[in-house]
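1. The sequence and its predicted three-dimensional model are supplied below.
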Amino acid sequence: MCGIAGWVDFARDLSGEHRTIDAMTDTLTPRGPDARGVWCAGHAALGHTRTSVIDLTGGVQPMTAEEDGRTIAVITYSGEVYNFRELRNELEQRGHRFRTRSDTEVVLRSYLEWGADCATRLEGMFSFGVWDVRDQSLLLVRDRFGIKPLFYSLRPGGVLFASEPKALLAHPETGTAVDLDGLREVFSTAKQPGQTVFRDQREVRPGHTLTVRPGKVVERRYWALSARPHTEDLDGTVDHVRSLLEDIVLRELVSDVPLCTTLSGGLDSSAVTALAARWQRKVNGERVRSVTTTYVGYSENFRPDDTRDTADAPYAAELARHVDADHTDIVLDTAALTDPEARKAAMTAQDMPTTVGDMDTSFYLMLRAIRQHSTVALTGETADEIFGGFRWVHDDELVRSGTFPWVANEKRQPGCANGQGRGLFDRSFLQKLDMDRYYADNYHQALAEAPHQEGEDEREHLMRSVCYVKLARWLPMLLDRSDRLAMTSGLETRVPFCDHRLVEYVYNVPWAFKTFDGREKSLLRAAVKDLLPPSVLDRRKSPYPVTQDPAYTRALHQELADLLADPNAPVLPLLDRSAADEVLRHPKDVAQDWPSRMNVEMALQFNSWLKHYGVSLEL
């Protein structure tokens, strides 16, 4: 897992531009602490930072391919292609010769064999750029769901690209202007495909390639979900899901470095951990390593809120005992959550503030701690999106609300009348953002994209649409957050539930099958019921925990008071001062009012972002 960066300029010789590509590459050092490299020649300059996972000595990048003693192509690549061994065998039969054991070389050779169509043959998570010396073209490729990020900026003479916006910002010809569309992305919980926060940047969309030649840029979609008839009965469907999960987890255990699972004690992460435990024993004769994160006193003093019925740690401990995992508990305290450096690291990892508050900081701290003893972590993320795990998916009022169900659900929460994280911002600023219109346009665009089967009844049509908008607008946001917060510590996270074969299959399973026992994630629960203890198997969905320590809220309120007292705070003109003062006068119960706390956290993070990046707002 790595960081990639590149600069192509068809009007300039970049052979001597090491300083610029070095600066871009250096911003990505956290993504690749094990090695770095740059390649400059002609009209292209490529950079790479590496977290070594497979073929620790042979996978050095940027990697070149030669023919008759001359370089014909160069790649800078981030990701894991899980079918690289099968592809390598096929390419060897076609006459290709390999000098490493790495999947990077397989991807490069796949490009030489199939060109841009190589993307259709890669299974896994990846983003990469290939500079073809022969025809002076650049190919950018991103995996089907956008698990690995890939940003770019078109310039008069060519293009810049990188794993993260900060690398593009390190180029002297880019700026930090953010317009209203970019601000909508900051406050949104529904990702607009291709849109980014900084005005002059874009994302390569999931499942797309971008080919850049002199005076010509061609975007092409190489993969999309499709609607197909489902022919298996319920028992056959459950068996098929189990078979896919077995194969996916086995493939994703391949690593030349220490690997673990992140375990919350919920159905999703427990299923991954249990499957991994079986394969580790069978294939390697080892115990699986698992990690759980909680807060000091959280389990002992837990109080249910609107979305969380139970604390994670007791269920995680039971599952770890059940599968005989080598288990570690990571316990965070309020001091860690309020540490300015940790909060800044979580914000700069994503190059923007977010609306989820301490969940970002705690997630970052968890992933950083995992990296101390593992380089790769398998997670249970995206199972909710695929199998129907969120509570709002099963609320008829929300799924018929005419907007994204999770957005409609946000407005039910106390302190979220203006939307999650926007409660302390000025009304005139929010009117300019007009998030309701933004969401409406984005939602209807997503609905128009959704593939459907012929003959669907009204309920099936509705729920297939809901499933699609989750995958197309919620999932990319979740995946980007996970990648960026993990890779800032050089930790590779893998998401078995995001295997495209599983997603394609489950997308076409009837909604009645997905809820056959009257609960969320019925198919997944049935597929792994023999692996889990009853308490974990039957546990109700519980989102990622937020701290319930009143000391955390007090610390936030003190920071807010300090911000309001600073006449130079850049966020002040955007805030509703009366709303902020009201929060300080009447602090509410921390366990029951976490949405209101997110409003404070967003105001603080927004201010930090404006200062740290020197953002130029175009309102």
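-> Structure's in. What do you need?

2. contacts, neighbours, all on C-alpha from now
-> Will do.

3. how close does I75 get to Y298?
-> To Y298, I75 is 47 Å away according to Cα to Cα, to the nearest Å.

4. Counting neighbours, go ahead and name the busier of these two.
-> I75 (30 against 20; other Cα atoms under 10 Å).

5. dropping in the other structure now:
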Amino acid sequence: MCGITGWISYDQDLTAERDTLDAMTATMACRGPDAAGLWTDTHAALGHRRLAVIDIEGGKQPMSVERDGRTALVTTYSGEIYNYRELRAELTARGHAFRTSSDTEVALHAYLEWGEDFTHRLNGMYAFALWDPREQRLLLVRDRMGIKPLYYYPTPDGVLFGSEPKAILAHPAVRPAVDAEGLAELLAFTKTPGHAVYKGMYEVRPGHLVRVGRQGLAEHRYWGLEAREHTDDTDTTVRRVRELLDDIVARQLIADVPLCTLLSGGLDSSAITALAARGLSDAERGPVRSFAVDFVGQTEHFKADALRATPDGPYAHALAEHVGADHQDIVLDTAALMDPAHRYATLAARDLPFGSGESDTSLYLLFKSIRDRSTVALSGESADEVFGGYSWFHDPRATGADTFPWIAVFREVGFTGIRSGGREALLHPEVLAKVDLEAYQAARYREALSEVPHREGDSATERRMREICYLHLTRFVQFLLDRKDRASMAVGLEVRVPFCDHRLVEYVFNTPWSMKTFDGREKSLLRAATRDLLPDAVAQRVKSPYPSTQDRRYNEAIQAELRGLLADGDAPVRPLLDTAAARRAADGAAGDARQPIEMALGLDAWLRRYGVELTL
């Protein structure tokens, strides 16, 4: 995994702009701590920071290939192509010669052989740029599910791009500005494909590529979910899911560095850990390492809430013992969660304040601890979106709501499982009127529904559940993938997500909802496909989202911080706040207001650190 950036300018000589490219590339050092590289030509400048995972010595970047003594193609590449060995063999048979053992070089030769159609042959997670010096053309490519981020900023004579907004913001011509629509996107709890919050900046959409030439930019979709007839019966479907998972995990265990799994004790992470344990044992590379996050005293004093019925600890330990994992709990306390350095590192990792507060900070600290022992981690992320695991998939009030189903639920119980008001609850009514969050969410919801592919003859239930699945696979999962990528890459940890393999996503998307719930429960297909690998308690456990600290001292700490902010007449967030509502929240008179307090504190830190210009 790596961090990439670059600058295309058809009106300037970029060989004289190495200092600017250096500054842009330096922002990606967190994503690539092992090496740095620059490549410049008259109208193109590419930067790269490397996290060495495959072909440690040979995979340095930016990487180029030559034809007839001239540079034919250059790339700055981030990600992993899991089928690169098969592609390499096929390309070798077609006459291509390779200098390295890296998947990066395979991507270069694949483009030379098949042109833009090479995207159809890639299996993996990736975001990269390809510069063709002969045609003076750039191609930005992002993987099908949007696992790896890639942003771009059109300029009058070209484009700037980077793995994260910070790379683009490091360019002297770019100012961090956010308008009312950007603030709405920040607060909406749905990640709109292509939207980057910052004015003038965009994100390459999942399954898309962007062509950049002298005539401007053009976007092209090379992959998307399609509605197809599912002809397999239930038993055959379960077998096919297992076959796919066996192949996917085997491919994603390939690494030349230490590897581990993230283990919460839920069905998803337990299935991945068990499959990884078996694969590593068969290859005599075991035992599998696994890690879980916990909070001081939480397992012993756990209190069930609207989203979480059980603590993770006992289930993670049961699975680890069952498969013989080398397991470690990363136990955090409130002091670590409130440490200003940790909170700022979390904000800097995302370039935006999402108001998830300690959930983001704890994820960052979990990954920071894991990085001391491993460079690659396998995660169970996205299984809920693929197989229908969240409680609201099975709640008619949520699935029948005229909005994104998770928004309907979070309005009632909040992201932490305790009702605390929406993230926008402390903002001033005049600010909320300008943002018009409800109208923004409604417009994005209708936009998403208009994309859903349907099959003729589906029942009303099947039709609606196809919509619900599509919304999760194209909107909700993007929020989670982005969160996980930023928190992990902030410490140079590569996180792989086997459940995002496009073959599995396509297959399960087209299985009927009645089959996805054939045993009357959530994630029926996944449970049946991996049941032989799991202890009964783990296999039967009800879905529990990522944990949130229940320590009351955390609430007291953020309330105190909000009181300090309200006492600071120069706090940049003050004009955005409803002062009376903020005071009630700070004094504890508004009940559990954790989520809106987190957003207010995050907005203030963001405005201070990034110098954001709000144009509402």
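-> Good, I have the coordinates. In this text, all values refer to a predicted model and were calculated from it rather than measured experimentally.

6. residue contacts, the residue nearest the centre of the second structure?
-> Central residue of the second structure (Cα atoms, centre = their mean): L481, 1.8 Å from the mean position. By Cα atoms under 8 Å, 6 or more residues apart in numbering, the residues touching L481 of the second structure are G146, I147, E381.

7. Tally up the residues packed near the last one, please.
-> Read that as E381 of the second structure. E381 of the second structure sits with 21 neighbouring residues when counted by other Cα under 10 Å.

8. Is it in a helix, a strand, or coil?
-> coil (DSSP: H, G, I helix; E, B strand; the rest coil).

9. so what's it up against?
-> By Cα under 8 Å, 6+ apart, the contact list for E381 of the second structure reads D268, S269, L480, L481, V497, F499.

10. how about those in JSON lines, adding distance to R137 of the second structure and secondary structure?
-> As requested, those are exported to JSON lines (distance: Cα to Cα, whole Å; DSSP: H, G, I helix; E, B strand; the rest coil):
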{"residue": "D268", "distance to R137 of the second structure": "42", "secondary structure": "helix"}
{"residue": "S269", "distance to R137 of the second structure": "42", "secondary structure": "helix"}
{"residue": "L480", "distance to R137 of the second structure": "33", "secondary structure": "helix"}
{"residue": "L481", "distance to R137 of the second structure": "30", "secondary structure": "helix"}
{"residue": "V497", "distance to R137 of the second structure": "32", "secondary structure": "coil"}
{"residue": "F499", "distance to R137 of the second structure": "34", "secondary structure": "helix"}
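
11. any residues touching the strand ranked longest in the first structure, and which ones?
-> Scanning the first structure for the strand with the most residues, using DSSP state E, yields strand 70-81. The contact list for strand 70-81 of the first structure (Cα under 8 Å, 6+ apart) reads 1-5, 46-48, 61-66, 103-104, 108, 122-134, 148.

12. and whichever helix or strand comes after that strand, what other elements does it pack with?
-> Where DSSP states H and E defines the elements, the next helix or strand beyond strand 70-81 of the first structure is helix 84-93. Here helix 84-93 of the first structure touches helix 103-114, going by 3 or more Cα pairs under 8 Å, 6 or more residues apart in numbering; DSSP states H and E.

13. Average offset of the helix it packs on relative to the second structure?
-> Between helix 103-114 of the first structure and the aligned residues of the second structure, the post-superposition mean distance stands at 0.8 Å (mean Cα distance after the TM-score superposition for the first structure).

14. which residue numbers in the second structure go with that helix?
-> On the second structure, the counterpart of helix 103-114 of the first structure by TM-score structural alignment is residues 103-114.

15. and that stretch, how far from the chain's centre?
-> 25 Å (Cα atoms, centre = their mean, to the nearest Å).

16. buried ones in it?
-> D103, T104, E105, V106, A107, L108, H109, A110 (16 or more other Cα atoms under 10 Å).

17. Over to stretch 204-224 of the first structure?
-> V204, R205, P206, G207, H208, T209, L210, T211, V212, R213, Y222, W223.

18. quick one on the thing from earlier: among the contacts of E381 of the second structure, which recur in the first structure?
-> Among those, those whose aligned partners also touch in the first structure, counting by both residues aligned by TM-score structural alignment, their matches' Cα atoms under 8 Å, are D268, S269, V497, F499.

19. The last one maps to what in the first structure?
-> Structural alignment places F499 of the second structure opposite F497 in the first structure (criterion: TM-score structural alignment).

20. Isn't that match up against E385?
-> No: here F497 of the first structure does not reach E385: they are 9.3 Å apart, not a contact under Cα atoms under 8 Å.

21. So these two - more neighbours on which side?
-> Just comparing F497 of the first structure and E385: by other Cα under 10 Å the higher neighbour count belongs to F497, 25 against 22.

22. Quick check: C469 of the second structure vs P206 of the second structure, distance?
-> Going from C469 of the second structure to P206 of the second structure by Cα to Cα gives 16 Å.

23. what's the helix or strand where R609 of the second structure lies aligned against in the first structure?
-> According to DSSP H and E, R609 of the second structure maps onto helix 594-610. Counting by TM-score structural alignment, helix 594-610 of the second structure falls onto residues 597-613 of the first structure.
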